[in-house]
Structure formats: structure tokens, C-alpha cells
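Enquirer: okay, predicted coordinates and the sequence, questions at the end:
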Amino acid sequence: MSKWTECSIHTTEQAIEPVSYILHQAGASGVVIEDSADLTRLWDEAEDEMYKLSAEDYPEEGAIVKAYFPANEHVGETIKKIKAALKDLPLYDIDPGSVEVVLAEVYEEDWANAWKQYYKPVRMSETMTVAPSWENYTPESSNEKVIELDPGMAFGTGTHPTTMLCIQALERELKGGETVLDVGTGSGILAIAAAKLGAADVKAFDLDDIAVRSALENVEYNQCTSVVQVTKNDLLAGSSVQADLIVANILADIIIRLMDGAYSQLKAGGVFLASGIIESKRSQVEQALLDTGFKDLEVHTIEDWVLFKAVKPE
């Protein structure tokens, strides 16, 4: 069990970079920055997730810069050098503030779970909430449905805007008893949502082995194995299922490749939900849907992300 010394330095926003440099020079391979300004900064959403910051994790003012050093006989000398370098910052017209240095011992296992504090339950639609599995989230109302996920390394929290668009669309379209195909299932979140919204039979496909394994685990964790089947598959190749609804939250170019297969495997009057589409690809996907024969197109957006609902004619 590896033990490390955590060196936390409370400083000013102006001094974040110089303090980080001092820690790097002392042998830190990286730093953690908890900047109080992050709480009010406007962020562009990451491509694969949304997240929440908690004021409890940040200083009231300024920033805390943290670095980690092996807890061995040399660490005391390392800290002395860091403190001496911090005292010299005013010589370079840098106001480091109080530069309070706090030391703590941490074990490597603690790092594996530290990131979890940033992931909180997110309401995705009127009735659907996605919650990290460790949160022990309690539904706020009797009609609220909860999908519990362990984000892990592969698929983030499952709360990207395109996922939200898909869950909201599934909530509008599913009445109960449908056959659903989820193409490019990833974590399995949409397949699970479909099951919780009343679908009777859900087939989830993905070509990636890690995705298939992740989806299987999440389906089992959410007790949806009686409804959801997860299979390794290249889009709809080899599938002959006639579906009431097909959902695909993947890249626009792949959605266009998928369209003929989706059209042929939908029942008359069936619905195709296509998301994962950035605004710049919107017109291209729209034209491809029309060329394939879909009708009654609806467009739903969150920020720069687009979902199409398209219907196969009766």
C-alpha cells in the first residue's frame, strides 16, 4: 500500500502558475488546482459529460494547489525547498497571499475514489434521473425513475446533452410494450431507460468489447436483464428484428450509414431517434433522412447538439 505526502498550498489566483511551477521543480509529476473562481466561471460542456462543482470542495477565496510526493526520508527536505521558493515569490512582483502549506498523508487507494465527489444525480427528463451508483439517491416523487451508473473510465457519467435529448425523446414516445433497438449502446443507459419507461423487449448493440461489458454490468445493476439483451454487433448487421422504435446516439456520419438498415427494420409507423449530431451536421443528416424515406421529421436541440425524430410511413 503506497503512502504519499499531500502538499496543499493556499495561494492567490495570480500565483497559481508560479506555485505550480515550484511544485513541478520539486519533483511533482502533476498538480491539483482548486480555484474558487471555477465556481462562477462559465464552462463549455465536455464532449462526453456534464458535471457539477460543489462549493464545499473549494476555498472561500484564492486557490489551493496540491501536489503529491512519496512519503520517504527525503520528503522533509523537499518541503523545505518548496517553502523557501514560495517566500521568494514577492521578489518577482507576485503576491502569493498567505501561502499556507498544509501536509497530509494519503494512500494510493484514496485517489481511486477522489474523483467521485464531482458526479451528482442529474435530472434528465420529467421522470428520469441518472445517479452515480455510490450516491444512494432517493427519488423525489413516486413517478421518478432512477438509472444508477458507475461512470468508470470508459463512458463518463452518461449525462451528455445528446443522452439527455434521447431520454427525453424516449419518454415522449414510449407508451409501453414496444420493441426497441439501441444501436451503439455504450454504457447501456438508453436501453435501461427504455426498459424503465415500459418497453417490453430491448436489443442493445455495440461493436466495442468494453462497451458491451459495461452495458451488461449496468443492465444487471439496474435489474433490467429480463427486458434488455446486450449483443456485440456492427450497427444492425445481421439483425432481423422488426422494431417499434430505434434509437442511435452516435456520430452523424455513422447515423447516415445506419439509415437504410434502420428504415428496413422499423415497423410501419415506427420511430427513428437519431442523436449525437452536432449543429454543423444538421442539414446533412436531415437530407439523408428524407432521401431514405422517413417523414414527419422533428428536431430537438440542447446547446449545439441535435436530435431528429423521424417516422417510417404507414
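Expert: Okay, I see it.

Enquirer: going forward, measure contacts and count neighbours with C-alpha atoms only.
Expert: OK.

Enquirer: contacting residues around residue 133?
Expert: Residue 133 makes contacts with 148-150, as judged by CA atoms under 8 Å, 6 or more residues apart in numbering.

Enquirer: which parts of this protein are helices?
Expert: Along the chain, counting by DSSP state H, helices occupy 16-25, 75-87, 108-114, 161-173, 189-196, 209-221, 252-265, 282-292.

Enquirer: just the contacts of residue 133: which are in strands?
Expert: 148-149 (DSSP state E).

Enquirer: out of the contacts of residue 133, who has the most neighbours?
Expert: Highest neighbour count within those, by other CA atoms under 10 Å: residue 149, with 25 neighbours.

Enquirer: touching, that residue and residue 218? I think so.
Expert: Yes. Contact criterion CA atoms under 8 Å: residue 149 and residue 218 qualify, at 6.4 Å.

Enquirer: pretty sure residue 1 contacts residue 107?
Expert: Yes. With contact defined as CA under 8 Å, residue 1 counts as touching residue 107 (6.9 Å).

Enquirer: neighbour count: those two, which is higher?
Expert: More crowded of residue 1 and residue 107, by other CA under 10 Å: residue 107, with 14 against 6.

Enquirer: apart from its neighbours in sequence, what residue is nearest that one?
Expert: Sequence neighbours aside, residue 3 is the residue nearest to residue 107 in space, at 4.7 Å (criterion: CA to CA, 6 or more residues apart in numbering).

Enquirer: please name the residues that touch the one you found.
Expert: By CA under 8 Å, 6+ apart, residue 3 lies in contact with 70-71, 105-108.

Enquirer: so which two of these are the farthest from each other?
Expert: Spatially, the most separated pair among these is 71 and 108, at 11.4 Å (CA to CA).

Enquirer: any common contacting residues for the two?
Expert: Common contact partners of residue 71 and residue 108 (CA under 8 Å, 6+ apart): 3-4.

Enquirer: who has more neighbours, these two?
Expert: A count of neighbours by other CA under 10 Å puts residue 71 above the other of residue 71 and residue 108, at 17 against 11.

Enquirer: give the contact list for the nearest residue to residue 132 once chain neighbours are set aside.
Expert: Nearest non-adjacent residue to residue 132, counting by CA to CA, 6+ apart: residue 149, 5.0 Å away. Counting by CA under 8 Å, 6+ apart, residue 149 touches 130-133, 157-158, 218.

Enquirer: could you dump the residues you listed to CSV with distance to residue 275?
Expert: Shown next, in CSV, are these (distance: CA to CA, whole Å):
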residue, distance to residue 275
130, 18
131, 22
132, 23
133, 26
157, 17
158, 14
218, 21
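
Enquirer: just name the closest of those residues to residue 199, please.
Expert: Residue 199 lies nearest to residue 218 out of the contacts of residue 149, by CA to CA, at 17.1 Å.

Enquirer: coming back round to it: reformat the contacts of residue 3 into JSON lines and put distance to residue 233 next to each item.
Expert: Shown next, in JSON lines, are those (distance: CA to CA, whole Å):
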{"residue": "70", "distance to residue 233": "46"}
{"residue": "71", "distance to residue 233": "48"}
{"residue": "105", "distance to residue 233": "47"}
{"residue": "106", "distance to residue 233": "43"}
{"residue": "107", "distance to residue 233": "41"}
{"residue": "108", "distance to residue 233": "38"}
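
Enquirer: in addition, the following structure is provided for comparison:
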Amino acid sequence: MKWSEICIHTTNEAVEPISNILHESGASGVVIEDPQDMLKERDSFFGEVYELNPDDYPKEGVYVKAYLPVNSFLSETIEGIKQSITNLVTYDINIGTNKVTISEVNEEDWSTAWKKYYKPVKISEKVTIIPTWEEYEPVKSDEVIIELDPGMAFGTGTHPTTILSIQAIERHIHKDDFVIDVGSGSGVLSVASILLGAKKVYAYDLDDIAVKSTEINAGLNRVENKVISRQNDLLDGVADLEADMIVSNILAEIIVRFTDDAYRLLKKGGLFITSGIIQGKKNEVKQRLEESGFTIVEVNQMEDWVSIIAEKS
């Protein structure tokens, strides 16, 4: 099969919404090439190491690449993607250069090459994420191993927003907590919650592929009986649940839409762990959380990304 690579030159802030647009448009893989990856202190990623080629990266901004099958609908699909990305400015998202280029690639080149960069990564004091195709022996007796199959549709679990989320879950979760995961994606936060002590997780995502991905990864980690994955628009219509913790690694623009529902579904003293927040949106999210009745407990940052932990006082 022939595939077309679409490359968008954009900003770090726009990476996640553009990735979502590409996925919803039928992309069979997403690659993010950020020049900051070559400069960062690897200690901040607990020893994650790979060899990067500077020629693959832009001088400024970020490349987001996706792969689409070459068919009669390709030109229409690409035009739709371009329009959806341009429309992000209406949500006050900086899309930067927004230069789009198209090239043809062989299936074998993109479907397997990316795997060589995805190795076991220790992302917190206890948690190590490993891909399904890698062998790994735990270093410590209390190490928590999450086996993940990103399936090319979701992240590998090593993005700063995911790391911030899992580190927060690890610090604050208690044995037998009941957790709600909003925007579950690959299900990595749901799986992490169970392996770190939660009794049950309800995982919600609007995308049915995300629902299936969560189910697959819960099964890989043998927690499928404790993770209930459902298709749902954020927390709309969710009732009769009382959670100890709600986690959500989405975008600031989405988080502010359901803070009232999060407050409603949390027990008194329960925590709302939010991530996926670009630095420039931090105060907007904090203000909305406080308007819903939350007290801000922690604000943590990694690179340009922020995680906010709020308590239902």
C-alpha cells in the first residue's frame, strides 16, 4: 500500500489538538519532531535516551507528521485537515507557521522505524512504561511496570503531560480509591491508577478507538476487570458516581468545560488532577477551577506544560 506523509510545521502548544485532528481524519500514525528533544536534560525523563538526527528537526517550532493511505479521497482529506488546523485559532491556540507539506512514503518505512526510538522509560519514582515488544526486568521490587501498545494512534506515555499526570497520581492516590479518567486516550492513566492502588477506574473518551485502546492496554496489564472503558462526551450525563480522584490529560480549552461536573462527582476532599495545560493557559484553568469551588493544591511544570491539582474542599 502507498502512504502519504503530511507534515505540519506548528508550535508545541498546537501539537495535541493537531494530533487529534489527524487521528480523527484517519491518520494511521503520528510523529512529533521537536528540536527541544535534542537539548533537554535527560535526567528530567529519568534516563530516557535515544540518538536524534538534527536534520530531522525544524530550527524553530515543531513538526507533526501523520500518515494517510493514498486513495481517491486523499486531496479532500488533506484540505479538511488544513481547514481544521486553521480553525484552531478561534480557540486562541497559536498554530505558528502552519506550513503543510505532503510526500509519499513506503508502508514499511513508517510502520516499524518509529519503534526503535520507543524503549522502556522510568517516568516517576515507581512507574516504568515499556512497549509490548521490549523485554524488561524490574530494577526494584516495588517498581510498577505499565506495558503499553500505543498502536500509532496515541502517545507512548512519555510526553511531559502524561509524566506530570502519573507523578501526581503516584503522590496522591490511596489504596482502594475510585478514579474517573476523562479523555482516556491509550488508557495509560487508568492503568497507572489501578497499578498504584486504585480499586476501580471509569475511563471515558469521545473517540471509540480510544475506548478500545484503553480496553486493550488494560488487558495487557491484567487490570481489565478494574477498568471500565466507555464512550462519552467528557462527563456529560454521568451520574450516581462518587470518585476519590478524577484525572484528565486533555487540553486547557477542554478542561474548563467540565470543572463543574468534576466538582459534582468528587467526594469531599477528592482531587481533580488536570494536565495537558500549556503554560500560557495556566491562570485561565486555575480561575475556572476556583469558580467551580475547588482549592488549588499544587501546580507542577515540565518544559512548557503544566499540571494543576485541585481539591474539593
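Expert: Great, that's in hand. Just so we're clear, the structure is a prediction, and the values are computed from it rather than from any experiment.

Enquirer: and the contacts of residue 149 of the first structure, which is closest to residue 289 of the first structure?
Expert: Checking these against residue 289 of the first structure by CA to CA gives residue 158 as the nearest, at 26.2 Å.

Enquirer: count the neighbours of the closest one for me.
Expert: By other CA under 10 Å, the residues close to residue 158 of the first structure number 25.

Enquirer: swap in residue 100 of the first structure?
Expert: Other residues lying near residue 100 of the first structure total 13 when counted by other CA under 10 Å.

Enquirer: so it makes contact with residue 63?
Expert: No. Contact criterion CA under 8 Å: residue 100 of the first structure and residue 63 do not qualify, at 10.9 Å.

Enquirer: give me the common contacts of these two.
Expert: With CA under 8 Å, 6+ apart as the test, residue 100 of the first structure and residue 63 both reach 10-11.

Enquirer: relative to residue 84 of the first structure, how far out is residue 9 of the first structure?
Expert: 13 Å (CA to CA, to the nearest Å).

Enquirer: ok, those two, which is more surrounded?
Expert: Taking other CA under 10 Å, residue 9 of the first structure and residue 84 do not tie; residue 9 has more neighbours (26 against 11).

Enquirer: just give the closest residue to that one, not the sequence neighbours.
Expert: Using CA to CA, 6+ apart, the nearest residue to residue 9 of the first structure is residue 101, at 4.6 Å.

Enquirer: and for residue 10 of the first structure?
Expert: Leaving aside its chain neighbours, residue 10 of the first structure sits nearest to residue 64 (4.4 Å; criterion: CA to CA, 6+ apart).

Enquirer: counting neighbours, what do you get for the one you found?
Expert: As a burial measure, residue 64 of the first structure scores 24 neighbours (other CA under 10 Å).

Enquirer: next, count neighbours for residue 213 of the first structure.
Expert: Residue 213 of the first structure has 17 nearby residues by other CA under 10 Å.

Enquirer: for the one 5 residues further on, same thing?
Expert: Close neighbours of residue 218 of the first structure, defined as other CA under 10 Å, add up to 24.

Enquirer: can you tell me the residue that sits opposite it in the second structure?
Expert: Superposed on the second structure with TM-score structural alignment, residue 218 of the first structure falls opposite residue 217.

Enquirer: correct me if wrong: that match contacts residue 188.
Expert: Yes. Counting by CA under 8 Å, residue 188 is a contact partner of residue 217 of the second structure at 7.4 Å.

Enquirer: ranges for the strands of the second structure?
Expert: According to DSSP E, the strands that the second structure contains are 2-10, 30-33, 62-69, 99-106, 121-122, 127-131, 144-148, 178-182, 200-205, 227-231, 243-249, 266-278, 294-302, 305-312.

Enquirer: now do the fifth one: which elements does it pack against?
Expert: With contacts defined as 3 or more CA pairs under 8 Å, 6 or more residues apart in numbering; DSSP states H and E, the secondary structure elements packing on strand 121-122 of the second structure are strand 127-131.

Enquirer: list of residues touching the strand it packs on?
Expert: With contact meaning CA under 8 Å, 6+ apart, strand 127-131 of the second structure is reached by 118-123, 136, 143-150, 156-157, 192.

Enquirer: how about stretch 245-261 of the second structure?
Expert: Stretch 245-261 of the second structure is contacted by residues 16-17, 91, 161-162, 165, 173, 177-184, 189, 234-236, 262, 266, 270-278, 281-282, 285, 288-289, 292 when judged by CA under 8 Å, 6+ apart.

Enquirer: if you set the cut-off to 6 Å instead, what comes out?
Expert: Stretch 245-261 of the second structure has contacts (CA atoms under 6 Å, 6 or more residues apart in numbering) with 179-182, 270-277, 292.

Enquirer: before we move on, what about stretch 191-200 of the first structure?
Expert: Taking contacts as CA under 6 Å, 6+ apart, the residues outside stretch 191-200 of the first structure that touch it are 176-178, 182.

Enquirer: what subset of these is buried?
Expert: Applying 16 or more other CA atoms under 10 Å to the contacts of stretch 191-200 of the first structure, the neighbour count classes 178, 182 as buried.

Enquirer: please say which position in the second structure residue 299 of the first structure maps to.
Expert: Taking TM-score structural alignment, residue 299 of the first structure has residue 299 as its aligned residue in the second structure.

Enquirer: what's the neighbour count on the nearest residue to that match once chain neighbours are set aside?
Expert: Closest residue in space to residue 299 of the second structure, ignoring its immediate chain neighbours: residue 308 at 4.6 Å, by CA to CA, 6+ apart. As a burial measure, residue 308 of the second structure scores 23 neighbours (other CA under 10 Å).

Enquirer: my read: residue 308 of the second structure touches residue 297, true?
Expert: No. Under the criterion of CA atoms under 6 Å, residue 308 of the second structure is not in contact with residue 297, lying 7.7 Å apart.

Enquirer: doesn't residue 241 make contact with residue 178 of the second structure?
Expert: No. If you go by CA under 6 Å, residue 178 of the second structure and residue 241 don't touch, sitting 9.2 Å apart.

Enquirer: of these two, who's got more company?
Expert: residue 178 (23 against 13).

Enquirer: I figured residue 10 of the second structure was touching residue 62, is that so?
Expert: Yes. Taking CA under 6 Å as the definition, residue 10 of the second structure is a contact partner of residue 62 at 5.3 Å.

Enquirer: once you drop chain neighbours, what's closest to residue 210 of the first structure?
Expert: The shortest distance from residue 210 of the first structure to any non-neighbouring residue, by CA to CA, 6+ apart, is to residue 154 (7.7 Å).

Enquirer: give me the neighbour count for the one you found.
Expert: Count around residue 154 of the first structure with other CA under 10 Å applied: 11.
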